[in-house]
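J.: show me the folded form of this:
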Amino acid sequence: MEELDQVLERGDSVAILRYLRHNRIRASAEVVQHGQGFVAKGKGSSLGIEAWPVYEQVFLAALDLGETLLAERALGLLRKQFPDSARVGRLVGMQAEAEGNYAVAAEVYKSLREAHPTDPVVWKRWVSLAKAQGDLPEAIKRCNEYLKVFQNDTSAWQELAELYLLTGHLGKAAFCYEELVLSGPSIFSHHVALAEIYAAMGGAESLRLARKHYAQSMALHQGDDNLRSLYGICSTCHALARCTHKSAHEDKSDAAVNGALFKLAVDKLKSHYRRVNPSMLPLVEVTLLQQAIGDASLKK
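T.: Take a look at the predicted model:
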């Protein structure tokens, strides 16, 4: 595939806009730079049927950059050509949002949802509207209503989890990520996110669940971009060792598993820093040693 730098170097505005659009690259400044001339020409442009996606592309980029007049011009061309389009209707709502006219945006999305109840993008704009207004409880309510219709939308489950985290509902956020793990058990990042929630909840049971998902994430992906799993195992094993050590019902077999996982994660972290950044290794070793100090099960 041709790289963006090569396309930009040629200076062909149509090719640049097409490349950005097809590869879903949000480069608003470049879109406005190469697309505003086509919007200014309107029907006189040489784009043919490609004019309409270009106008939409320029409209969205103009909103990003606060170019109000350019956005209005692009939207006007689209509304004139497609007056009854739900897609253009969403753009009208987005323009109202960008201008802070939330009441107008709400009416637009309400009418669109009534006319197109199975359009997921309209529903998502409706959720985003509440979030933009800072009304997180309403955003949660709307996101739950959306998921009653589109149960398999993993991005919506992730959004709902983030909303619950923002409002301090850790248990509900964990439920959302459990759904994500069920739908994509091989996605290591979902296991990491779920583990971090359980670790934040605290308590022996939640810490064991955190340890399980950190370990699963480590098993699924051992690349340099998954150090969070290794550090997560270390911190969770340390917290669990301290938690269960105080209990009169300490599980010896679980303590052995805890110590073995801690050692495995420590060895992997040392190996990583020895290979990638040797100068950091002494600091990492001291940090990990401090976690093990005072708990015999982690030293074994």
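
J.: from now on I want contacts and neighbour counts done on CA atoms only, so please keep to that.
T.: Fine.

J.: what helix or strand is residue 6 on?
T.: Assigned by DSSP states H and E, residue 6 belongs to helix 4-10.

J.: which helices and strands sit right next to that helix?
T.: Judged by 3 or more C-alpha pairs under 8 Å, 6 or more residues apart in numbering; DSSP states H and E, helix 4-10 is in contact with helix 13-22.

J.: and the next helix or strand past the helix it packs on?
T.: Next along from helix 13-22, by DSSP H and E: helix 28-41.

J.: so which bits of the next helix or strand after that next one are buried?
T.: The helix or strand immediately downstream of helix 28-41 is helix 51-65, counting by DSSP H and E. In terms of neighbour count (16 or more other C-alpha atoms under 10 Å), helix 51-65 has its buried residues at 51-52, 54-64.

J.: closest one of those residues to residue 166?
T.: Distance to residue 166 across the buried residues of helix 51-65 (C-alpha to C-alpha) is lowest for residue 64, with 24.6 Å.

J.: dump the buried residues of helix 51-65 into a markdown table; add distance to residue 254 as well.
T.: Shown next, in a markdown table, are the buried residues of helix 51-65 (distance: C-alpha to C-alpha, whole Å):
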| residue | distance to residue 254 |
| --- | --- |
| 51 | 64 |
| 52 | 62 |
| 54 | 60 |
| 55 | 61 |
| 56 | 58 |
| 57 | 56 |
| 58 | 58 |
| 59 | 58 |
| 60 | 54 |
| 61 | 54 |
| 62 | 57 |
| 63 | 55 |
| 64 | 52 |
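
J.: following up with a second sequence; could you model it the same way so I can compare the two?
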Amino acid sequence: MTAVLKESTSVLDSDPGFALRLAQQAPSFLAKKSTSLPFSLGSSDNAERWLTCERLFLACLRVGDDEAAQQLLDRLTERFGPANERVMGLKGLYQEATAKDARSLEAVLSEYDNILAENPVNVPIHKRRVAILRSLGREEDAISALVEFLEAFPTDTEAWCELAELYHSQGMSAQAIFSLEEALLVAPNSWNLHARLGELLYISTSGTEATGQNSENLARSIRHFCRSLELCDDYPRGLYGLIKATSRYLGYPPNDQVPSPDVIERLNRMAREKAQKLLDMRQSQDPDQPELKALQELLQRESGSADRGT
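T.: Sure, this is the predicted structure:
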């Protein structure tokens, strides 16, 4: 259930239209009479009902329907109790979303501190605390909080990814790369994490000379993009990254970090061919998807560069 919820939350964040359509279902959901249920879920139907309630809550917050979000939160609180850690996290999210100013956010942060003083292993509140520190522009405090959290919960992939993004935002490339490597130790078959690590390695070589360290990082970048596509062969970000990384590497002096230039050339050509096939297949279905548009623009630039070179 958690994996499904994370996927839905990601879509809510990236697709406002999807969030709006989902939020519009809240009135009909709320119109159904809520029944008191025992604390243990008796069937998958009940589990799906409360998952839907949570998804609707997140969607309503996303589109600014605070009244419906409050009603949905009340339903969840009635069902699971105010002391449920997940409910406490959702309540905190609601308070953050409806806070009027920085002072209000500081008050929510203080409440989080009080909760953690009583229960230091409340994971949702730990994560909400990090989010609010970021909202307040206190990135260094957010990093410290995440490092402390990961000392207690070292297998939390989401926290490692969050830490990687925080480090990256502060220009700390080596620490960001290390954090994603730790995330991959926990989730080695996550193609999106392999692609993101490939991106960070690629970015670490941007605007610098082809030194030994840059060549090594770019070679590692290519390997992670290849692994991402091995796990999900039509992943747009993996294809985009592999095209970019192999194109850059073709401009580097040969070395023993990666296969020969001929192999890199074949990888680049294969990635461009697969990208074009993906675009031909999926652009008619969703022409406005940002990742597909970016991939199309990259292919056009690559084609233009090739034409100028001939």
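
J.: now which residue in structure 2 aligns to residue 114 of structure 1?
T.: Residue 114 of structure 1 maps onto residue 117 in structure 2, with residues paired by TM-score structural alignment.

J.: centre of the chain to the strand or helix carrying that match, how far?
T.: Assigned by DSSP H and E, residue 117 of structure 2 belongs to helix 102-118. Computed by C-alpha atoms, centre = their mean, to the nearest Å, the separation of helix 102-118 of structure 2 from the middle of its chain amounts to 25 Å.

J.: C-terminal to that helix, what's the next element?
T.: Immediately after helix 102-118 of structure 2, counting by DSSP H and E, sits helix 123-135.

J.: I'd like the distance between the match of residue 114 of structure 1 and residue 94 of structure 2.
T.: According to C-alpha to C-alpha, to the nearest Å, residue 117 of structure 2 and residue 94 of structure 2 sit 21 Å apart.

J.: with neighbour numbers in mind, choose between these two.
T.: The neighbour comparison of residue 117 of structure 2 against residue 94 (other C-alpha atoms under 10 Å) goes to residue 94, with 18 against 11.

J.: I figured that one hits residue 61, correct?
T.: Yes. Assessed by C-alpha atoms under 8 Å, residue 94 of structure 2 is found in contact with residue 61 at 7.3 Å.

J.: which residues do these two both contact?
T.: residue 69 (C-alpha atoms under 8 Å, 6 or more residues apart in numbering).

J.: and the gap between residue 204 of structure 1 and residue 193 of structure 1?
T.: Taking C-alpha to C-alpha as the measure, residue 204 of structure 1 falls 18 Å from residue 193 of structure 1.

J.: which parts of the stretch 201-300 of structure 1 are helices?
T.: Counting by DSSP state H, counting those that start in this stretch, the segments of the stretch 201-300 of structure 1 that form helices are 204-220, 227-245, 252-276, 281-292, 296-299.

J.: how far does the last one sit from its chain's centre?
T.: So the one you mean is helix 296-299 of structure 1. Here helix 296-299 of structure 1 is found 37 Å from its chain centre; the criterion is C-alpha atoms, centre = their mean.

J.: before we move on, what about the longest one?
T.: Averaged C-alpha coordinates place helix 252-276 of structure 1 at 29 Å from its chain's average position (C-alpha atoms, centre = their mean).

J.: contacts for that helix?
T.: 215, 224, 227, 230-231, 233-234, 237-238, 240-241, 280-281, 284-285, 288, 297-300.

J.: let me have the helices of the stretch 201-300 of structure 1 in JSON lines, extended by mean neighbour count and distance to residue 16 of structure 1.
T.: Shown next, in JSON lines, are those (neighbours: other C-alpha atoms under 10 Å; distance: least, C-alpha to C-alpha, whole Å):
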{"stretch": "helix 204-220", "mean neighbour count": "21", "distance to residue 16 of structure 1": "38"}
{"stretch": "helix 227-245", "mean neighbour count": "22", "distance to residue 16 of structure 1": "37"}
{"stretch": "helix 252-276", "mean neighbour count": "17", "distance to residue 16 of structure 1": "37"}
{"stretch": "helix 281-292", "mean neighbour count": "15", "distance to residue 16 of structure 1": "45"}
{"stretch": "helix 296-299", "mean neighbour count": "18", "distance to residue 16 of structure 1": "56"}
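
J.: need those in CSV with distance to residue 123 of structure 1, can you?
T.: Formatted as CSV, these follow (distance: least, C-alpha to C-alpha, whole Å):
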stretch, distance to residue 123 of structure 1
helix 204-220, 32
helix 227-245, 34
helix 252-276, 43
helix 281-292, 46
helix 296-299, 49
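
J.: how about these, which one is nearest residue 9 of structure 1?
T.: Here helix 252-276 is closest among those (C-alpha to C-alpha), at 34.7 Å.

J.: out of the buried residues of helix 51-65 of structure 1, the closest to residue 24 of structure 1 would be?
T.: Nearest to residue 24 of structure 1 among the buried residues of helix 51-65 of structure 1, counting by C-alpha to C-alpha, is residue 57 at 10.4 Å.

J.: so that closest one is in contact with residue 29, correct?
T.: No. The criterion here is C-alpha under 8 Å, and residue 57 of structure 1 misses it with residue 29 at 11.5 Å.
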